[in-house]
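Asks: One predicted model, sequence on top.
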Amino acid sequence: MEKQFTQEQKYILARKRVEKITKFYKHLAVYIIVNTFLTAVFIVGDMNDGDSFNEAFLNIWNYQIWFFWGIGIVFKALNVFGLGMFFSNNWEERKIKEYMNQQDNRR
């Protein structure tokens, strides 16, 4: 049984969806800005402790916050966009057409 929504209900649902997407992009922007700043602080701190720029820049521990916070970003993206972000309903059909076009272009 399919639900029938009024225009007002459709508008409210669409608005909530757009708000979730907006919040996700704000969170993503904060993630990039804060992690860039923290990584720069970590690199400068390592350089003050005697490491060269290359040693400090290539120190993997300076980037661990990107990884752990990034896990949270991935889960938030999955919550907002769902698995359809990767495999939407028409994904298989699009891929089939893409591969067929590639075969046509090889001839």
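Replies: Ah, there it is.
Asks: For the rest of this, base every contact and every neighbour count on C-alpha atoms.
Replies: Will do.
Asks: Asn35 is in contact with Trp66, correct?
Replies: Yes - under the criterion of Cα atoms under 8 Å, Trp66 makes contact with Asn35 at 6.3 Å.
Asks: got the residue ranges for the helices in the chain?
Replies: For the chain, the helices defined by DSSP state H cover 7-48, 53-57, 64-81, 91-106.
Asks: Just checking the distance from the third one to the centre of its chain.
Replies: It stands for helix 64-81. 7 Å (Cα atoms, centre = their mean, to the nearest Å).
Asks: next, the one to line up against it:
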Amino acid sequence: MTTEPTNDPLERLARRRAGAKLGWYIHALVFVLVNTGLAVLSLANGRHWVLGPLLGWGLGLLVHGLFVFVLPAGSGWRERLVQQERERLLKQRAQP
């Protein structure tokens, strides 16, 4: 397996998407571990405060998953937004 930088746009996009998915998997694993620990602590103390962190972090994990799996880098929607920003920046640069 090579880790050399490449000029092939398809290879760069594939690596970027694979890295994003790996990041989400790590996020999900930490989510499960931390929230399991919080649930154990909460229940061991006879309290029920674990729902707040679970919902908050769950929302973050959901949004992260949307950007990784539903709207991945290189998707048409994202590329259109990037192109619009690129054009806007070029116009700003051309103005005196």
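Replies: Nice, thanks for sending it over. Because the structure is predicted, anything quoted here is derived from the model rather than measured.
Asks: Let me have the helices of structure 1 in CSV, adding mean neighbour count as columns.
Replies: Below are the helices of structure 1 laid out as CSV (neighbours: other Cα atoms under 10 Å):
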stretch, mean neighbour count
helix 7-48, 14
helix 53-57, 16
helix 64-81, 14
helix 91-106, 11
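Asks: ok, the aligned partner of Leu54 of structure 2 in structure 1 to Ile73 of structure 1 distance?
Replies: In the superposition onto structure 1, Leu54 of structure 2 corresponds to Trp66 when matched by TM-score structural alignment. Remark: distance between Trp66 of structure 1 and Ile73 of structure 1 (Cα to Cα, to the nearest Å) = 10 Å.
Asks: Now for these two: what residues contact both?
Replies: With Cα atoms under 8 Å, 6 or more residues apart in numbering applied, the contact sets of Trp66 of structure 1 and Ile73 do not overlap.
Asks: Can you tell me which residue sits nearest the middle of structure 2?
Replies: His64 (3.8 Å; Cα atoms, centre = their mean).
Asks: Grab the nearest non-local neighbour of that one.
Replies: Spatially, and ignoring its direct neighbours in sequence, His64 of structure 2 is nearest to Trp24 (6.8 Å; Cα to Cα, 6 or more residues apart in numbering).
Asks: can you pull the contacts of the match of Leu54 of structure 2?
Replies: Trp66 of structure 1 touches Asn35, counting by Cα under 8 Å, 6+ apart.
Asks: how much space between it and Asn48 of structure 1?
Replies: Taking Cα to Cα, one finds Trp66 of structure 1 at 22 Å from Asn48 of structure 1.
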